[in-house]
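K.L.:
Sequence unavailable; structure follows:
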């Protein structure tokens, strides 16, 4: 069976997050199918439309979503059309928003982590955009998703969000979740210690300040505690706090960085992740592979990846630093419970949230579709 695999991402980019997910799904599908990779398909916004939106904003009006304008979407369709393998039996789209004009009279599947209205509410400001333009995009996306042969959602939360926003049921949907972009170690190598981790490319939006404040409360009770920050460099005021270490960006494509990243996961006591901007969070899964439990908010799809009081701790929203520090202070005193969390975190992530498991789900569904067709 031949498949056109269509993506905005570069296959060589495997550092993690969305691009890492892209490469892992491609890797799994390529084990079973003959794939024609089309990507990265990511043309610039049309200059005149971008300028028009900017002028509207300057005038105090709502801007247009020029990145998803009809002209750009049709341009994307033309780019994809030129690279399609006409002998392919199926088209697989990684993501959905930019492909909403890409109808090619073939069965198609879509992997997505959030629908457009959800994306807009988490990563942008809906009130900043023209209402008619937003409705145009929503109409296009709803039609594209309903017409898909298969929808592969990264979480139940994402599916429920899409059904809520679009007032429909997506009977073509399947929950496949997401995996970690890191090899699974053979054993949990934790040797003790109170070394906490915070990992993020956006220090503020992923709750960096709450994490630091929570850590300071723990540090006052347990002076030997440390907090290692990986990702975006925090402000100097944070770096000067006793017990906090900045490890750097640590790119997985750099061997030295990658080894350091794995080393830190292996020795970590807990991952602190008080995010206010997320959809899934692969880092929670990667930590779980190493047996490191996470403390997270009851937001987005996160409670599907960290099971409260089973593989980690889930904090109700809204939350503050105390909501994160107190459960950690409690777990430090309860070693039996802590090691149960470690064991279950590793068991859950390595049995349910691996790319091999996810790839099998997707390939089985695509195979079944081909048999039906």
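P.N.:
Arrived safely, thanks for sending. Predicted model only: the values in this text are computed from it and were never measured. Residues are numbered from 1 along each chain as shown.

K.L.:
make it CA atoms for all contacts and neighbour counts henceforth
P.N.:
Fine.

K.L.:
what about residue 250, which SS state?
P.N.:
coil (DSSP: H, G, I helix; E, B strand; the rest coil).

K.L.:
Which helix or which strand is home to the nearest residue to it once chain neighbours are set aside?
P.N.:
Leaving aside its chain neighbours, residue 250 sits nearest to residue 257 (4.6 Å; criterion: CA to CA, 6 or more residues apart in numbering). Using DSSP states H and E, residue 257 falls within helix 255-267.

K.L.:
do residue 197 as well
P.N.:
Residue 197 belongs to strand 195-200 when elements are defined using DSSP H and E.

K.L.:
How many neighbouring residues does residue 327 have?
P.N.:
For residue 327, the count of nearby residues is 14 (other CA atoms under 10 Å).

K.L.:
which parts of the helix or strand just after the strand holding residue 197 are buried?
P.N.:
Sequence order places helix 208-221 as the next helix or strand after strand 195-200, per DSSP H and E. For helix 208-221, the neighbour count (16 or more other CA atoms under 10 Å) marks 208, 209, 210, 211, 212, 213, 214, 215, 216, 217, 218, 219 as buried.

K.L.:
let's bring in a second one:
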């Protein structure tokens, strides 16, 4: 049995699991419109960002999603050995659960407090709810090493019950990589401008532009909160057309994401899959995606000079950039397809059938 409240990765992961194992059904415990209204009313804050975080991590929302999962499970007529659940924002009580976890709340609360809308008893209740779910799970699949360490050190999960599996690129098929050098375009795709280092990138780009006057910076995602009036910068906002996104990757000489906190950004896998070298920060799981000096370059979060230096180095050497892009494509195909992720889950899933 597969269960997810609706994450962009869910269709790709579930399809890979169904290619490998007999799956009797899927649960989607996401809130109904009426439930969403109730949660919105109880979590309202004038600041939209604060409201979103309270809504997302509401105890009421957790309980409602869990009840939805239980009701859906009751309608399943076939037997099943385990429930593979994406993230820990709901519970499926009374089952042998196996959780796929991007990051723990402890990680985000410590490294990016804006993701933590709770304090005092409410926060402790959330930690207790998280801990109960993790300890009850038959096994946990962590996106990255740091998440595994948090599960073990902060929540007391036995190390042997956690497997680091990574994640996959949410793309059905990557195109052939066109020969020849690309335009001096730096591409950024992200919906959390500040957390993903957008302001740092703008500062670094001013230095890049001084060294390479033809350089361009293309920003895709949520419109930045800052007014941008900087030569060479193009703000596209949200781009939902996947063909348009593919064309942007095809133009870009380098992908930049200097995040302050990013558990395991799948957009880096996507960029690498399109043959684009990546310059990113050493945040959380990013060093497990980008091989420094081979598929791109890593810098410390917030280091404007280092970011500018690495971007200039990639733009100034098209042959090296292409080699990095090809190495990144090979790494994604070998390690970060969803089938490869499921293969790393296999020992624990097989064990669940014989327990």
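P.N.:
The structure has been received and is ready for your questions. None of these values were measured; they are calculated from a predicted model.

K.L.:
what's the TM-score here?
P.N.:
For this chain pair, the superposition-based TM-score is 0.85 by TM-score structural alignment, normalised by the length of the second structure; 342 aligned residues with a CA RMSD of 2.9 Å.

K.L.:
so how far is residue 251 of the first structure from the residue nearest to residue 250 of the first structure?
P.N.:
Going from residue 257 of the first structure to residue 251 of the first structure by CA to CA, to the nearest Å gives 6 Å.

K.L.:
host element of the residue sitting furthest away from the middle of the second structure?
P.N.:
Going by CA atoms, centre = their mean, the residue of the second structure most distant from its centre is residue 77, 33.7 Å out. Under DSSP H and E, no helix or strand contains residue 77 of the second structure.

K.L.:
With the one 4 residues further on instead?
P.N.:
Using DSSP H and E, residue 81 of the second structure is not contained in any helix or strand.

K.L.:
OK, contacts around the most centrally placed residue in the second structure?
P.N.:
Nearest to the geometric centre of the second structure sits residue 265, at 3.8 Å (CA atoms, centre = their mean). By CA atoms under 8 Å, 6 or more residues apart in numbering, residue 265 of the second structure lies in contact with 285, 286.

K.L.:
So what does it match up with in the first structure?
P.N.:
Using TM-score structural alignment, the equivalent of residue 265 of the second structure in the first structure is residue 281.

K.L.:
Okay, its match and residue 141 of the first structure: tell me how far apart.
P.N.:
Distance from residue 281 of the first structure to residue 141 of the first structure, counting by CA to CA: 24 Å.

K.L.:
just the strands in the stretch 151-300 of the second structure please.
P.N.:
According to DSSP state E, counting those that start in this stretch, the stretch 151-300 of the second structure carries its strands in the segments 162-164, 185-190, 216-221, 233-237, 254-257, 278-281, 296-299.

K.L.:
Counting neighbours, what do you get for the aligned partner of residue 100 of the second structure in the first structure?
P.N.:
Applying TM-score structural alignment, one finds that residue 100 of the second structure aligns to residue 111 in the first structure. For residue 111 of the first structure, the neighbour count with other CA under 10 Å is 24.

K.L.:
same question, residue 187 of the second structure
P.N.:
Residues near residue 187 of the second structure, counting by other CA under 10 Å, number 23.

K.L.:
So it sits against residue 258, correct?
P.N.:
No - applying CA atoms under 8 Å as the test, residue 187 of the second structure and residue 258 come out as separate, 11.9 Å apart.

K.L.:
how close does residue 296 of the second structure sit to residue 135 of the second structure?
P.N.:
Separation of residue 296 of the second structure from residue 135 of the second structure (CA to CA) stands at 37 Å.

K.L.:
the more surrounded of the two?
P.N.:
Using other CA under 10 Å, the more surrounded residue of residue 296 of the second structure and residue 135 is residue 296, with 28 against 17.

K.L.:
Surely residue 277 of the second structure is in contact with residue 295?
P.N.:
Yes - using CA under 8 Å, residue 277 of the second structure is in contact with residue 295, at 5.7 Å.

K.L.:
which of these two has more neighbours?
P.N.:
Neighbour totals were compared for residue 277 of the second structure and residue 295, and residue 277 leads with 32 against 27 (other CA under 10 Å).

K.L.:
which parts of the helix holding residue 257 of the first structure are buried?
P.N.:
Result for helix 255-267 of the first structure [16+ other CA under 10 Å]: buried residues 257, 258, 260, 261, 262, 264, 265, 266, 267.
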